[in-house]
Each structure stands twice: as C-alpha cells, then as structure tokens.
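In: Return a 3D structure for these sequence lines:
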Amino acid sequence: MPVGRLTRGARASVSGLPRAFWWLWTSTLVNRLGAFVATFMTLYLTIDRGYSASFAGLVLALHGLGGVLSSLVAGVMTDRLGRRPTLLAAQLSTAFSVALLGFMEHPAAIAAVALLVGMTSNASRPAVTAMMADIVRPEDRVRAFALNYWAINLGFGVSATAAGLVAEYSYLAGFLGEATLTLLCAVLVFVKLPESRPVRDTAAGAEAEPAVGLGTVLRDGRFMGVVGLSFLISLIFTQGSVGLPVAMGAAGFSAGDYGLVIASNGLLIVLLQIPVTRFIEHRDPQRLLVVSALLAGYGFAMTAFAGSLWTYALTVCVWTLAEIVNSPTQMGLVARLSPVHGRGRYQGMYTLSWAVASLLAPLMAGYVIDRLGPGWLWGATGVLGTVAGLGYWLLMRRLPAQGSEVLAAPAAGAAPAAAQVPDAAAA
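Out: Below is the predicted model:
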C-alpha cells in the first residue's frame, strides 16, 4: 500500500476528535504502560510464591470481586459527583493499593489487598467511558473507542514484554512501577482534564429529562441483554491472563515466555486496530459482534492443540482479531443505548459484566485445570463463544438506527425511545 495512502488513512483516523479526548487517551496509555498486577499475578503466586493454581484463582477471584463491588458504586459516583473527581479518587487509591500489595507476605493479607486493588482499579472505568461519550460526537465514538483500545494495547504490549523481564528479577519492582505510573495518570487528570458531565436542563421540565436510577438500567431489556452477552465474552477473554499463564506454566514455560506470547496480543492490536476500525466503523454491528464472538471462542479453543511458543502465539492472534472487532463495536453500542444523564450508571452496569467475569473466570480456570486439565477449559471457551454469537444475532434484530443521544431509558424489553437530542456536552 502506498505510503501516501497510509498517511491519509492515519490522519483520517485521528482527525476531528477534541483535545480533551487526547488527554484522556494519554492517561489511558500511561496507565496501561504500568499494567503488571492483572497480567502477572497468576505467575507471581504460582511460580514466585509457590502457591497452587487454585489459590491463585481464589486471589484473582477476590480481585474480580473487588471490581464487582465497585462497578455500580463508581457508576453512581460518575453521574452524581462527576467524571473527574471519580477518576482522581480511583487512580490515587489504586496507586496506593498496588504498592501495598507488593509488600504483602501472609496469604490472607495478599488476598485482602488483592480485593482492594480490584475495587480501586475498576472504579475508574465507568468514568473514563462516560467522559469519552460526553466529549466525542456520536458518529465518531466507535473510532474514539477504538483509538482508546489501541492505547490500552500499545501500553499493554510494551508493559507485558518489559514486565515479563522485570518479573524474572523482582516482582516487587513491577508492583511499584505500576503504582508510580498510576499516580502519574492521576496528575494528568488533575492538570489537563476538565469535568464533562452534561448539565441537566431544568428549564425543560422534569418530563423532558427524567431521572435515571439503577432500577432504570435493570428494566432496560435490550441493554441488559448486551450486559449478559458482554459477560460471556469477558469470561472468554479473561482466560488470556488467567488460564493461559497457568497452562503455559504447567507446560514448563517461564514468565518471560508467557510475556512474549501475550505481547503478541498487544502488538497485533497496535498494528491492526486502526485500519480494521476504519473498515468496520460503519458496518452492521450485529454481524461484527456475531463474528467476533465466534472468533474469540474458537481462538481460545485452539489453545488445546498448542505445544510450542509459536503455536501459542498463533492462537493469541486469532482471538486478538476478535478483540479488535468486538471492543469498539460493543462499547459504541453501549454508549448508543445509554441515556445522556445516566451514562455513569449504564457504564457501571456494563463494567460490572467484566468485573463478574474477572471474579468467576479465575475460579473456573483453576478448578478445571486442577481437576480436568486445560483441554477442558479451552473446549468450554468454544462453547461460550458459540452461545454468545447466537445471543448477539437474536438480541440485535431490529436495532434502531444510530442517532444522537437518548434522553430517557426505554421500558423493559423495548427499543430506545425515538425522542433524542444532540449531545450538549460534545466538544
């Protein structure tokens, strides 16, 4: 492909987005450059500390439980207090708790602080995605979410390789490095990001902008269906940081080997996320989500046949393509179905699906690997991918055409209301 065409494509991918988005993007990149705990906790516990896969699964499950506990609370805080204060509180507390975890020695203390880390690190997600929906125009959101996901994986690709090498010498250095970079994210948010929460139009009357509570979210049938399917997809993808390192460790591979294999996930997303997003940006989300669910399930299922580093990397490439398609498409769908003044709560409920998966996936992986073997785990991912694909196909029939913003949440099982208004907070 000519260099000029690549340059024009790159410019088109990043043009037209507000400055605040790019500071939020930078904060995301810095945060993921320090990603250590979620990636290497399993190897830290099983290889460095000598605990069983079941104990490692329990600790990661507590980490996931922390995310479950904080998801909805953080969503409410995002709507009530604002995006910026929620982000600051989450990042400062995450920096403290991650540093503390590195010094824990007793198993009970490790488990307790892992719960705290899960609570604090997950609390920033509803605020980040709600702020992104606030400041980016509806027609640009899939692209914006894709660029943000690209930043996540650019940081992840670098950190997975570097942290894998660091882990060979000192896991404590990895914990302290993540804490430092998370603290830097808090500084960026404080200095560069203004509050973006939409101002409620009281002059229009209560009927024009009805209040949105957690009950409103739960009664939104289509949205809760998306949350359920997101849970299944999350259960599959979480095995990349839970089941895969345990299986590779049991097969005799080192932390550095796993770091190199999983780094291919981030590298491939860095190379393909932007061009693939330009290709799928205006295509049917139903088909995209169905295909990505099947690719995710069967990509992980292929791990049962891997025996060398390159074959493990090949399976990672398959389910990475599913990530590239699924993540921006699904996040765009969530923003599309969320009322303007309920974005925090809707994003909190969506985040909850990932948090519950983070809670259950380690338990599932540890139990299945210890008692049945890794082959059964990878077979289960194929089944989950098939179920999720079918669910997306059924749920997204007659999906309303993309408009601007939904003011009121729909009734249970109904499509979003037709009455919409432009995003008053868009930059």
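
In: Could you use CA atoms for every contact and neighbour count after this?
Out: OK.

In: tell me which residues of stretch 269-280 are tucked away?
Out: 269, 270, 273, 274, 277, 278, 280 (16 or more other C-alpha atoms under 10 Å).

In: List the contacts of the fifth one.
Out: Right, the one you point to is residue 277. 142, 143, 146, 324, 325, 328 (C-alpha atoms under 8 Å, 6 or more residues apart in numbering).

In: Contact partners for the first one?
Out: Applying C-alpha under 8 Å, 6+ apart to residue 142 gives the contacts 277, 281, 328, 329, 331, 332.

In: which non-adjacent residue is nearest residue 84?
Out: Excluding the flanking residues, the one nearest residue 84 by C-alpha to C-alpha, 6 or more residues apart in numbering is residue 195, at 5.4 Å.

In: For the helix or strand hosting residue 89, which residues meet the burial criterion?
Out: For residue 89, the element it lies in under DSSP states H and E is helix 83-101. Within helix 83-101, the residues that count as buried by 16+ other C-alpha under 10 Å are 83-88, 90-101.

In: for comparison, sequence B:
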Amino acid sequence: MKKLFTSYLDTFKGLSKEIWWLALITLVNRAGAMVIPFLSLYLRDDLGFSLSSVGWVMTCFGFGSLFGSWLGGILSDKLGYYKTILLSLIATGIGFLGLQFITSFWAVCLGFFALITVADMSRPAFFVALSAYSKPENKTRSLTLIRLAINLGFSAGPALGGIIIASIGYYGLFLADGITCILAGFLLIQTLNPKKAKEVDQEQLVENPLAPHKDGLYVIFLIALALFGVVFVQYFSTVPVYYKEVRLLTESQIGLLLGMNGLMIFVFEMPLIAYMERRGWNLIGNVIGGLLLTGLSFLFFYIEGWPGVLVLGMATATLGEMVAFPFGNAFALRRAKLGRQGAYMGLYSMSFSLAHIFGHNSGMQLVNSLGYNLTWAIMGLITLLALALLFYVKRRANTLKI
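Out: As a prediction, this is how the structure comes out:
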C-alpha cells in the first residue's frame, strides 16, 4: 500500500510551484460552484420554470460562455492572463451575490448571460497561465492537476450544495459561489502576482502567428469537441432532471452521484494520464477513446430495475472524461504555438461554449418532445459524428506529422 501511495505521489513530481498555486485557486473557486450542477433543478423547482424555459435559460448561459471565452482570449493577449483572471473572479463573485434576487424569466436569462460572460473570460487566460508556468514536457500533467482541482471542487460542491438546499434553500448556493469566487481572487493576488510568480516556459512562438480560424485542422478538431460537449453537458442539465423525475432520486442523492464524478477524477486521473503518457499513445487517439466511453455511458439509462446502473453509467462517463479532456487540452496547447495563445485557447473554450448553447437547450427540448429514451439515442448519433471527425483529424495529423 505504501509503494502504491508513493507511486501515486510520484506522478505529481516536477510541476512548478506556480502550477500548484493555480490549482489551489481553481479549487477554491470550483468548490463554491454549487449553482451550476443544480441550475436546471433551481429553475424548475424554485422558480417554477417549464422545461422549455429552462432550456432557453441554459442557452443564454451558453451564449454568455461563448462571448466570455472570445472576450477572454482577446483580453489575455492584450492585458495578460493575470489581470484577466483577477477581473473575472471578482466580477463573478459579485454577480453570483446579486443574481439570487432576480426571478423573472427574461431577467434570469439576461442575468445568467452576463454572469457567465465574466466567469468564462478566465478560461482562455487560465490556459495561457498554465502554459507559461509549465515546462513543455509537463504540460499534460499540469493540465491534469488543474482538472483535479476543478473536479475535487466539483465533487465537494454538489454534495455540499445538496445539503445547503435541504437546509436553507437555493439562495445559499448563490451566497457560497459569490464568496468563494472573491476569495479565489484574493488568493490570486497573494500568490500569482507577476512580481512574485516566475514563468518557466522557454518555448518561442512563431514570428508570423497564424489566426486560429485559419488553421483548418484545428477548426475541425474544435467542431468535434463541440459535438462531444453537446453529449457531455447532458450530465449537467437533462440527466439530473432524469435522475429526479424518472429514477426518483432526491437532491442529496443527485449531488452525491454528481460528486462521484469529481472524486473518481481526483483519485484516478493523474496516474491514468501519467501511464498513458509513458505509453506514448497518440493525443487524438486518446480523445477518441474518451469520447467513445462517454457516448456508451448513455446505454446504462436503458437498464431499469437496478439503481446501481446509474453508478456504472457515471463511472463510464467519468472514465471517458478523464481520458478525453486532458489530451484534448494538450493538443490545443500544442497547436496554439502556431499563433497567439490567447486567441487559440479562446477559440478552444468557445467550442465548449457552443456545446452549452446547443447542448442544454436541445437536450431539454428533445426530452420535452420525444422523451428521455429517444434523447439518449440521439446523443449516441452525435457521438458517432464527433468520432468520425476526430478520426479524420488523427489521420491528417499523422500524415502531416503534427
């Protein structure tokens, strides 16, 4: 057991102290991210919105994410990643504190659009900061550490969120989210101020940077990731509603099931990524494997009678996520060396914003019109389309040796 624990710790060696601070800031921020997993339930149960209305609110959420990712990419190149992240954290904290007082449909739509805009400005900036603080050979593991922090926070967040809802109501989630975002901002000031932090990446960018939208292979890769995102975001919109309405789970049980996702990632992802890196497997090939697993996880929803299938389904989806996201991020960072990193990583973040725009709403509308079983089947078809695009990217990348 001691040898196993030592081997686990060894997978974290060689990462810069700035990456560890960045991970801690992410953990503090994401530990308070309790509203998002329960957003569809909050809108439906507390505000009394219909499934269709919930879908449109989630679409505004997605448009805010899209605009924020684009804006964050520009600000990262203009102002630098530090100022962009700090502005995002403080503004998001204030936004969460104020959003709890908005209850009408159009005001909620506008409020979530504005909130997610400022929140997701930090996404490309975090990627640029991670690249600056990581040596080239450590970037995939650095990405994995940040993901561990995100998912450890998300594992605690939904579990605590379920307790808060049961104890004092949904408004407590907004209060917790607001305070933790502001705390994360103050932690950033104390640890990653440019006067204190040291960039370690000595790689040089090309003299004539390529605009990301002109990088055809990168664009196809991002379209595939956007389709992957449409499938994946169902676990944060239609799936929680399915858990409650079809499988009759309570908010606390739903929180624990969602929290299982983050806990699995915290325990298993870094050793898994370190193992796969040692094997030298193709980056896009790993993303293909992860997407396949996530798509297959929806098959468990067709099995009735035994509640344990929900755990198996979440475990399968989580394994796919553990494989796909770190190597997808690594491929995007590698391509970003062709141009301005903020713009490249902004476009990367925008691919998932598109998934929020179309994924949540389309999922809700499909469930409302066709029911859950047909919705899961359609998610399977979207998975196949994304896989086809990724196979093309893999073949072209191998041909061009990039």
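
In: just to revisit the earlier point, make CSV from the contacts of residue 142 of structure 1 and add secondary structure and distance to residue 319 of structure 1 to it.
Out: Shown next, in CSV, are the contacts of residue 142 of structure 1 (DSSP: H, G, I helix; E, B strand; the rest coil; distance: C-alpha to C-alpha, whole Å):
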residue, secondary structure, distance to residue 319 of structure 1
277, helix, 16
281, coil, 20
328, helix, 15
329, helix, 16
331, helix, 18
332, helix, 20
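
In: out of the residues you listed, which are buried?
Out: Buried members of the contacts of residue 142 of structure 1, scored by 16+ other C-alpha under 10 Å, are 277, 281, 328, 329, 331, 332.

In: Out of the contacts of residue 277 of structure 1, flag the one nearest to residue 58 of structure 1.
Out: residue 324 (29.4 Å; C-alpha to C-alpha).

In: Nearest spatial neighbour of the closest one, chain-adjacent residues omitted?
Out: Nearest to residue 324 of structure 1 is residue 273, by C-alpha to C-alpha, 6+ apart, at 5.7 Å.

In: middle-most residue in structure 1, spatially?
Out: Residue closest to the mean C-alpha point of structure 1, counted by C-alpha atoms, centre = their mean, is residue 354 at 7.0 Å.

In: Would you mind finding the match for that residue in structure 2?
Out: Aligned by TM-score structural alignment, residue 354 of structure 1 pairs with residue 352 of structure 2.

In: wouldn't its match be in contact with residue 223 here?
Out: No. The pair residue 352 of structure 2 / residue 223 is not scored as a contact, 9.4 Å apart, by C-alpha atoms under 8 Å.

In: just to revisit the earlier point, quick one: which of the buried ones among the contacts of residue 142 of structure 1 is nearest to residue 110 of structure 1?
Out: Looking across those and measuring by C-alpha to C-alpha, the closest to residue 110 of structure 1 is residue 331, at 32.8 Å.

In: and that closest one, what does it touch?
Out: So residue 331 of structure 1 contacts 142, 145 (C-alpha under 8 Å, 6+ apart).

In: what's the answer for residue 57 of structure 1, then?
Out: Counted by C-alpha under 8 Å, 6+ apart, residue 57 of structure 1 has contacts 42, 242, 362, 363, 365, 366.

In: Spatially, which two of those residues are the most separated?
Out: 42 and 363 (12.1 Å).

In: separation between residue 231 of structure 2 and residue 315 of structure 2?
Out: Remark: distance between residue 231 of structure 2 and residue 315 of structure 2 (C-alpha to C-alpha, to the nearest Å) = 16 Å.

In: actually residue 50 of structure 2, not the one I typed
Out: 30 Å.

In: who's more crowded, these two?
Out: The neighbour comparison of residue 50 of structure 2 against residue 315 (other C-alpha atoms under 10 Å) goes to residue 315, with 20 against 14.

In: Which of residue 42 and residue 363 of structure 1 has more residues huddled nearby?
Out: For residue 42 of structure 1 versus residue 363, the count of surrounding residues by other C-alpha under 10 Å is larger for residue 42: 28 against 23.

In: Now which residue in structure 2 aligns to the more buried one?
Out: Using TM-score structural alignment, residue 42 of structure 1 pairs with residue 40 in structure 2.

In: Neighbours of the closest residue to its match other than its chain neighbours, how many?
Out: Residue nearest to residue 40 of structure 2 in three dimensions, not counting chain neighbours: residue 237, with 5.8 Å by C-alpha to C-alpha, 6+ apart. Residues lying near residue 237 of structure 2 (other C-alpha under 10 Å) number 25.

In: how many other residues sit next to residue 171 of structure 2?
Out: Residue 171 of structure 2, neighbours per other C-alpha under 10 Å, totals 18.

In: I'd assumed residue 100 was in contact with it.
Out: Yes. With contact defined as C-alpha under 8 Å, residue 171 of structure 2 and residue 100 form a contacting pair (6.0 Å).

In: coming back round to it: who touches the residue nearest to residue 84 of structure 1 in this structure?
Out: So residue 195 of structure 1 contacts 82, 83, 84 (C-alpha under 8 Å, 6+ apart).

In: Distance of the first one relative to residue 240 of structure 1?
Out: Which is residue 82 of structure 1. 33 Å.

In: and what of residue 380 of structure 1?
Out: Taking C-alpha to C-alpha, one finds residue 380 of structure 1 at 14 Å from residue 240 of structure 1.

In: what do the two both touch?
Out: Shared contacts of residue 380 of structure 1 and residue 240, defined by C-alpha under 8 Å, 6+ apart, are absent.

In: Which parts of structure 2 are strands?
Out: Remark: no strands are assigned in structure 2 by DSSP state E.

In: rewinding a little: ok, so of the contacts of residue 277 of structure 1, who is nearest residue 232 of structure 1?
Out: Using C-alpha to C-alpha, the contacts of residue 277 of structure 1 come closest to residue 232 of structure 1 at residue 325, 15.9 Å.

In: List the contacts of stretch 363-373 of structure 1.
Out: 53-54, 56-58, 61, 239, 242-243, 247, 374, 376-377.

In: For it, grab the matching residue range in structure 2.
Out: Counting by TM-score structural alignment, stretch 363-373 of structure 1 corresponds to residues 361-371.

In: re the thing from before, could the contacts of residue 277 of structure 1 go into a markdown table alongside distance to residue 339 of structure 1?
Out: Listed next are the contacts of residue 277 of structure 1 as a markdown table, based on distance: C-alpha to C-alpha, whole Å:
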| residue | distance to residue 339 of structure 1 |
| --- | --- |
| 142 | 17 |
| 143 | 20 |
| 146 | 21 |
| 324 | 26 |
| 325 | 24 |
| 328 | 19 |
